[in-house]
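A.B. asks: No letters, just coordinates:
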């Protein structure tokens, strides 16, 4: 069975601005075989003018094209958008009483895309033939919406209980994107870090220390449990750093929800940026060990400022 023929056609296009076209005129020399025939024809065209007797072209206004075939009446256009989750009514055009040959009904729609995946544009046209017979047809246009941006996030938990968020926004399309606004959604839920029954955090640490000279720093030891904890402190040397103190020392019992300050002394053996690490705490009841390998960083310099000032 042959498909039904309609008196109107439907075209869906991206809305584009009118453009200027510059056709290249074909000219000829008077000594050539055509003589001045081509030049005379070009001068009669609306986009050709002459300068110093020579034909030059002028830009021509080109608009997007539409078309119809015959005179019809009561032309209506309805446009819906079907996504993976919903169907949206984009436009319902009031019926046009009469549509003659070469006339068009233009419907401009605008929709902010908020979903990725397959979108189907459903266009329905209704009209009446010259004999007042109602006619209608639908056309479907499939649009694939790809993800334009990729966002990666990282969370950093500081010892001060602050949480830092790093967001990386990447353009994964083939063209440039202009970001008008970047906002953080109120808030986002993040589970706090699990420190276990005890927590050791820095409260005082120098930024610069002198090579092969002892320096001290302080930490806060907190008991987060509901029981009294007995701990044994172990100090292990790391590359570029050695401890001044007794390893395997038993600390004072720490009652529930309380804390105490601990003072440590170490000697840097190599210059540069060094990690303060190598501290371990052993819970004597649970036989559980809590290692602390990255408490902080210090920068080790070769000479202190006093020696530098005396040598000058």
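C.D. replies: Okay, I see it. All values derive from a computational prediction rather than experimental measurement.
A.B. asks: From now on I want contacts and neighbour counts done on CA atoms only, so please keep to that.
C.D. replies: Noted.
A.B. asks: quick one: the helices in the stretch 1-150 of the chain?
C.D. replies: Taking DSSP state H, counting those that start in this stretch to define them, one finds helices in the stretch 1-150 of the chain at 37-43.
A.B. asks: if you go through it in chain order, where are the strands?
C.D. replies: 19-21, 48-51, 54-57, 60-62, 72-82, 87-99, 117-128, 134-145, 149-157 (DSSP state E, counting those that start in this stretch).
A.B. asks: so how far is residue 283 from residue 73?
C.D. replies: Per Cα to Cα, to the nearest Å, residue 73 is found 89 Å from residue 283.
A.B. asks: What count of nearby residues applies to residue 121?
C.D. replies: Look at residue 121: counted by other Cα atoms under 10 Å, it has 19 neighbours.
A.B. asks: so who does it touch?
C.D. replies: By Cα atoms under 8 Å, 6 or more residues apart in numbering, the residues touching residue 121 are 79, 80, 81, 82, 140, 141, 142, 143.
A.B. asks: re earlier: quick one, which of residue 73 and residue 283 is more surrounded?
C.D. replies: residue 73 (21 against 16).
A.B. asks: Second structure for comparison follows:
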């Protein structure tokens, strides 16, 4: 089970996106080789933020109701839609390797916006530039 809120609120370029991710075994059985991979995808790139699913770093035994908690931080360098991708990998009681993914979209906005207007002044052939 993975859960995050549907809305992250206002997020701006230059901020650090930080979230707490909790992976919980809600099954009544013990799982094995449990790992969590967290990535962020933008229009320009895809970056791995955390990966405990690789050999050697997975949790060997994951009891019922046990949790795997991570705090993820990512410096926001791009404006636009970002997708947080959380993948859980595990081996079930029959020895079958399984995984599931959850996607969480959020918008990164520009904190500053500038607009300019030019006005020609007819008296002295001067130009006035107005910036908001």
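C.D. replies: Noted; the coordinates are in hand. Keep in mind that what you see is a predicted model, and the values were worked out from it rather than measured.
A.B. asks: Dump the strands of the stretch 1-150 of the first structure to CSV, plus distance to residue 13 of the first structure.
C.D. replies: Below are these laid out as CSV (distance: least, Cα to Cα, whole Å):
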stretch, distance to residue 13 of the first structure
strand 19-21, 15
strand 48-51, 31
strand 54-57, 29
strand 60-62, 15
strand 72-82, 13
strand 87-99, 15
strand 117-128, 12
strand 134-145, 11
strand 149-157, 25
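A.B. asks: Give the closest residue to the residue nearest the centre of the second structure in space, chain neighbours not counted.
C.D. replies: Of all residues in the second structure, the one closest to the mean position by Cα atoms, centre = their mean is residue 84, 3.0 Å from it. Counting by Cα to Cα, 6 or more residues apart in numbering, residue 40 is the residue found nearest to residue 84 of the second structure once chain neighbours are left out, at 4.6 Å.
A.B. asks: when you align them, which residue in the first structure goes with that neighbour?
C.D. replies: Matched to the first structure by TM-score structural alignment, residue 40 of the second structure sits across from residue 81.
A.B. asks: hang on, its match packs against residue 109?
C.D. replies: No: when contacts are counted by Cα atoms under 8 Å, residue 81 of the first structure is not listed as touching residue 109 (10.8 Å).
A.B. asks: List the residues that are in contact with both of the two.
C.D. replies: Residues touching both residue 81 of the first structure and residue 109 (Cα under 8 Å, 6+ apart): residue 90.
A.B. asks: Could you identify the residue of the first structure that aligns with residue 80 of the second structure?
C.D. replies: By TM-score structural alignment, residue 80 of the second structure lines up with residue 117 in the first structure.
A.B. asks: Would you enumerate the residues in contact with that match?
C.D. replies: 83, 84, 144, 145, 146.
A.B. asks: for residue 94 of the first structure, same thing?
C.D. replies: Contacts for residue 94 of the first structure (Cα under 8 Å, 6+ apart) come out as 76, 77.
A.B. asks: out of everything not next to it in sequence, what's closest to residue 88 of the second structure?
C.D. replies: residue 36 (4.7 Å).
A.B. asks: Would you mind confirming that that neighbour makes contact with residue 99?
C.D. replies: No: using Cα under 8 Å, residue 36 of the second structure is not in contact with residue 99, being 9.6 Å away.
A.B. asks: Overlap of the contact sets of these two?
C.D. replies: 87, 88, 89.
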